[in-house]
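> Would you be able to build a 3D model of this:
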Amino acid sequence: MTDTVSMADLDRWVRAFAELVAENKDSLTGLDAAIGDGDHGANMDRGMRAAVTAIEESGPATARELFTKLGMTVVSSVGGASGPLFGTMFLRIGAALGDGTEISLAQLATGLRAGLDGVRARGKAEPGDKTMLDALAPAVAALETAAATGTAKDEALRSALSAAEGGRDATIAMLARKGRASYLGERSVGHQDPGATTTALLVAAAVRALS
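The predicted model follows:
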């Protein structure tokens, strides 16, 4: 097992994420029904199905091409705020990874940091606002720490997943300060954020596909 990530690995990651979104579509929609529009799961499932098809048709040769196609398809196929936010994340990841075909763990962490910064800028949100950032930020920090300390790839990814799931769970007690959920005020407390939940699935897909 190597500690780099190939194009085949990245392709498997996208497909694994699409599979996890499909498997969890109803529960994601249920979470969104409690504090949002009630369509997050269906929207993300539609977008990821379209993305897998688009990637199959285009046959991207580099990380930039793969994540650009993924991001553009998500932006155009996913409704509500999720399309622009997840799409921006993927586009920024692609730009940061560039034209490489073999990605180191440190480069992957750099790409995810760029994606995080893109989401923060696009959504005008910060960790603690009860958004996807609450899962993404700790996952990126954990991966950066692992990469800096020479941790093996599979262990690093599991550490990132644990951090993402912890951040996801922490949203239950949070008061929403961004998005549709913020309109509920105190009634948003006690509900798990669907965007953070989907972000944790993205990290779970990385563990499944890249370890």
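> From now on I want contacts and neighbour counts done on CA atoms only, so please keep to that.
Will do.
> List the buried residues of stretch 131-145.
131-145 (16 or more other CA atoms under 10 Å).
> and what of stretch 25-38?
Buried, per 16+ other CA under 10 Å, within stretch 25-38: Lys25, Asp26, Leu28, Thr29, Gly30, Leu31, Asp32, Ala34, Ile35, Gly36, Gly38.
> Do a quick rundown of the strands in the chain.
With strands called from DSSP state E, the chain shows them at 4-6, 102-104.
> Ok, which of these comes nearest Asp193?
Among the strands of the chain, the nearest to Asp193 by CA to CA is strand 4-6 (29.8 Å).
> Which strands or helices does that closest one pack on?
Packing contacts for strand 4-6, counted by 3 or more CA pairs under 8 Å, 6 or more residues apart in numbering; DSSP states H and E, involve strand 102-104.
> if you set the cut-off to 10 Å instead, what comes out?
Contact analysis of strand 4-6 by 3 or more CA pairs under 10 Å, 6 or more residues apart in numbering; DSSP states H and E lists strand 102-104, helix 105-123, helix 194-210 as its packing neighbours.
> Next, the second sequence, to be compared with the first:
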Amino acid sequence: MDFDTTLAEGWVRAIAAAVEEEQQRLTELDSAIGDGDHGSNLQRGFAAVQAALDGLDPAGPGAVLTRTGTTLISKVGGASGPLYGKAFRALGAALPGPAGPAEFAEALAAGLRAVQDLGKAEPGDKTIVDAWTPAVAAFRAAAQAGADLPEAAGAAAAAAEQGALDTVPLQARKGRASYLGPRSVGHQDPGATSTALLFRALAEVTAPDGTQGVS
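Predicted coordinates for the structure are as follows:
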């Protein structure tokens, strides 16, 4: 199985569904250490993405992901729009055509670099990076060991979810949460949590029986 145009659109629509379902949880997490708008911002952004994809006749998976990123940048406020938007645009640039696990691993790494270039965050800063970094490492390691796309995606999802959980004891060093200093300790980072949703959606839509997100 390669990551192709159909899977790209399915993935994005699966993310939209996950964000819709988890919007309240993301908002609650963000209310504890941020502006309280992470869930609503992402829900609005991915609703706009779905509208942007309706009727699109993309030339390849990269076109789907690039449109996703561009829409998020234009429609989502706060930090999450630019960060996720740049990540998806980087993914799109790296995936002009169908890609196997090794190529997709490098595209995910390009997405991570885009997030870090913009946000200047490192692992341990209590951000999106704390989920995206282990996800990329797990996906790449699985691909190098000969895993297929569903297996690598499953490994990445598990790693992202653990990475999000691992932000709880961290003190935030980037973003609005950093203003809280030690009071940010004990709360799960909302950005890392939404990143885990993103990778879980990828695992679901690439699973052999996965139909989530495909319209």
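> any chance of the helices and strands packed on strand 4-6 of the first structure in CSV, plus mean neighbour count and distance to Gly185 of the first structure?
As requested, these are exported to CSV (neighbours: other CA atoms under 10 Å; distance: least, CA to CA, whole Å):
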stretch, mean neighbour count, distance to Gly185 of the first structure
strand 102-104, 19, 42
helix 105-123, 21, 18
helix 194-210, 24, 17
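> In TSV, list these along with distance to Leu175 of the first structure.
Below are these laid out as TSV (distance: least, CA to CA, whole Å):
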stretch	distance to Leu175 of the first structure
strand 102-104	37
helix 105-123	16
helix 194-210	14
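> Can you say which of those is nearest to Ile55 of the first structure?
Across these, Ile55 of the first structure has its closest neighbour in helix 194-210 (16.6 Å, CA to CA).
> To what extent does the closest one diverge from the second structure after superposition?
When the second structure is overlaid, helix 194-210 of the first structure sits 0.5 Å from its aligned residues on average, using mean CA distance after the TM-score superposition for the first structure.
> corresponding residues in the second structure for that helix?
Under TM-score structural alignment, helix 194-210 of the first structure corresponds to residues 190-206 of the second structure.
> Kindly report the same for stretch 153-171 of the first structure.
Aligning stretch 153-171 of the first structure against the second structure (TM-score structural alignment) gives residues 149-167.
> from the middle of its chain, how far away would the matching stretch be?
Relative to the chain's own centre, stretch 149-167 of the second structure is displaced by 11 Å; criterion: CA atoms, centre = their mean, to the nearest Å.
> Closest to Ile55 of the first structure out of the buried residues of stretch 25-38 of the first structure?
Ile55 of the first structure lies nearest to Lys25 out of the buried residues of stretch 25-38 of the first structure, by CA to CA, at 21.2 Å.
> Next, the contact list for the counterpart of Ile33 of the second structure in the first structure, please.
Aligned by TM-score structural alignment, Ile33 of the second structure pairs with Ile35 of the first structure. By CA atoms under 10 Å, 6 or more residues apart in numbering, Ile35 of the first structure lies in contact with 176, 179-184, 187-189, 191-194.
> Could you rerun that using 8 Å?
Arg180, Ala181, Leu184, Ser188, His191 (CA atoms under 8 Å, 6 or more residues apart in numbering).
> what would those look like in CSV with distance to Leu70 of the first structure and neighbour count?
Conversion of those to CSV gives the following (distance: CA to CA, whole Å; neighbours: other CA atoms under 10 Å):
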residue, distance to Leu70 of the first structure, neighbour count
Arg180, 25, 15
Ala181, 27, 23
Leu184, 32, 15
Ser188, 31, 24
His191, 29, 21
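> how about these in TSV, adding distance to Ser162 of the first structure?
Below are those laid out as TSV (distance: CA to CA, whole Å):
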residue	distance to Ser162 of the first structure
Arg180	27
Ala181	25
Leu184	29
Ser188	24
His191	20
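> Kind regards, and thank you for your time.
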